[in-house]
Every structure is written in structure tokens, then in C-alpha cells.
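> based on what follows, work out the 3D shape:
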Amino acid sequence: MTSDVSSPKNPLLSSPLAPAGVAAPQREERAATTAGQLAALRAGDPALVVEVSLDADLAGWLEAMGIGPGQTLTVLRRAAFGGPIHVRAGSGGEFAIDAALARSILVAPVTSQGRRA
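Prediction:
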């Protein structure tokens, strides 16, 4: 008698398990919950600032403009050839951020309610 391990009849194999024994998120969920660089976001993507990896003075300046941990940002447009990224902060301010600076800002996608995905 052979058993088909990919069969949907086997409930243990219908949901992949993480090492801790908890059901692992599906590929789409994993992508939505991972943090990445602001520089990697596409136009129209809203995100929550998780971390700013810059010296204290520059990080403080960005936070004063509304670009700090816990703040939401939306990418409005991206310049060609690795140029600046035009973003809107949750406070309503719009800024052009140098691509190198945007690589130092860690963000996570947010849901339509403004919460981290």
C-alpha cells in the first residue's frame, strides 16, 4: 500500500511546520512581515519605520522631520538611476531622501489600517 504524502487528506502535511512546531507562515505572509530598507520600497508602498541606522545627530534630524521609529512613510515616487526617493511622512511632510540615506532606514510593510503587517 502506498500513501501519497502530498495528498490533502494528510492534515499534518497540509501546513508546513516551523522548527518550533508552529505552523510556518505562507510565502506571501513571510514577505509581508519582513522588514527591509526604505530604498527597496516601490512607489505607493506604505511602511512603518522600524530602525534608523545612522549617527545620533542625523537620526535625530530625521525624527524631527517625522522619519523615525514608529512613524509611517509612503513612497510617492523614485528618481531614475538610483536618485532620491520622494516620501510622505505620516505627519504630512514630503521629503526627497538620498538613496544612500534610504538604505539606512529599516521599514516594515503596513496594512491598510496603518499597522505593521
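> only C-alpha atoms for contact and neighbour calcs from this point on.
Fine.
> my read: Pro109 touches Arg30, true?
No. The pair Pro109 / Arg30 is not scored as a contact, 11.2 Å apart, by Cα atoms under 8 Å.
> neighbour count winner among those two?
Pro109 (24 against 11; other Cα atoms under 10 Å).
> I'd like to know which elements the helix or strand harbouring that one is packed against.
Here Pro109, judged by DSSP states H and E, is contained in strand 105-109. Counting contacts by 3 or more Cα pairs under 8 Å, 6 or more residues apart in numbering; DSSP states H and E, strand 105-109 packs against helix 27-33, strand 36-37, strand 46-52.
> buried deepest among those, which one?
strand 46-52 (a mean of 24; mean count of other Cα atoms under 10 Å).
> and whatever helix or strand comes next after that one, what does it pack onto?
Once the chain leaves strand 46-52, the next helix or strand it forms, by DSSP H and E, is helix 56-64. Under the contact definition 3+ Cα pairs under 8 Å, 6+ apart, helix 56-64 sits against no other helix or strand.
> next, the second sequence, to be compared with the first:
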Amino acid sequence: MNKEYIIKDILNFILIDGKINQDALSSDLIKNKDKILKYLNNGYKVSTVSTIQQCEICNKPAGPINYFSDGYWIWPKWLNHYLTEHNIKFPKKFLERMELNNYNIDKNFVRQVLEDDNTILE
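The predicted structure is shown next:
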């Protein structure tokens, strides 16, 4: 029997009824913000959509609705805007995964997970 992979959708942790959870925003400095941003930018591209997401907070374009993954989590490109402009706080388990990966993404592993028929998106 093959191993079952589960990829967690970050939006399930930061959205409530399709809107950014205000409790996920912080005025505090985000530890390792540059490393987190690099990690988000270096994810394996899962899908591309030509639509641009508007920011709910500042009403500026937040970025494309392209999705990226590290094989454990999946996130939209526009999340970068919320990190850089509004200090969004990520779930502890997401940050722990980044640290465990030493802020690097093994794209071969991601490809393996995404191509596996047993992979589940949560």
C-alpha cells in the first residue's frame, strides 16, 4: 500500500467565510519574515489563474491567484502581499514545516506528492 499524503490548504486556517480572519493580522514584527517570503516565493507552482486578487484591507492588487506548494501545504501567491503589507500570522504548524525544511523546498518531493493518486487536499 502506498503512503497517503495530506496537503493542508493554508486558506482554511486564515479565512473565515471567505474573508481574512482579522485575528490573523498582527502589528508585531514577524520573526524570519524574509525567510518566510522566500519560502512562499519558491514554492512549486500547482496552478495558474490570470485573475488578480484585491486586498480586503488596503484595496490594492494583492497578486495573482496562482497556487504553490511545498508538498505539505498549499497557498496562493497573493498571500505574499498580506505578509509584506499587513503582517499576516501563519499557523504554527506551517512555520514549523518551513523551519524543518530549513526554508527550502524540495521540488522533486512536491512533484512526487502531487502526482500520487493517494494525495488528499485538506
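> overlay them and tell me the TM-score.
Remark: TM-score between the superposed chains equals 0.22 [TM-score structural alignment, normalised by the length of the first structure]; 48 aligned residues with a Cα RMSD of 4.6 Å.
> still on that earlier bit, want to throw the helices and strands packed on strand 105-109 of the first structure into JSON lines with distance to Val75 of the first structure?
Shown next, in JSON lines, are those (distance: least, Cα to Cα, whole Å):
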{"stretch": "helix 27-33", "distance to Val75 of the first structure": "16"}
{"stretch": "strand 36-37", "distance to Val75 of the first structure": "12"}
{"stretch": "strand 46-52", "distance to Val75 of the first structure": "7"}
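> how about Asn80 of the second structure: what's its closest non-neighbour residue?
Leu37 (6.5 Å; Cα to Cα, 6 or more residues apart in numbering).
> ok, the one you found touching His81?
No. Assessed by Cα under 8 Å, Leu37 of the second structure is found out of contact with His81, at 9.6 Å.
> tell me how far Asn41 of the second structure lies from Lys19 of the second structure.
Distance, Asn41 of the second structure to Lys19 of the second structure, using Cα to Cα, to the nearest Å: 22 Å.
> between those two, which one's more packed in?
Neighbours per residue (other Cα under 10 Å) separate Asn41 of the second structure from Lys19, with Asn41 holding more: 15 against 10.
> ok, back up a step: and the helix or strand harbouring the residue nearest to Asn80 of the second structure, what other elements does it pack with?
Using DSSP H and E, Leu37 of the second structure sits within helix 33-41. Helix 33-41 of the second structure sits against helix 79-86, with contacts defined as 3+ Cα pairs under 8 Å, 6+ apart.
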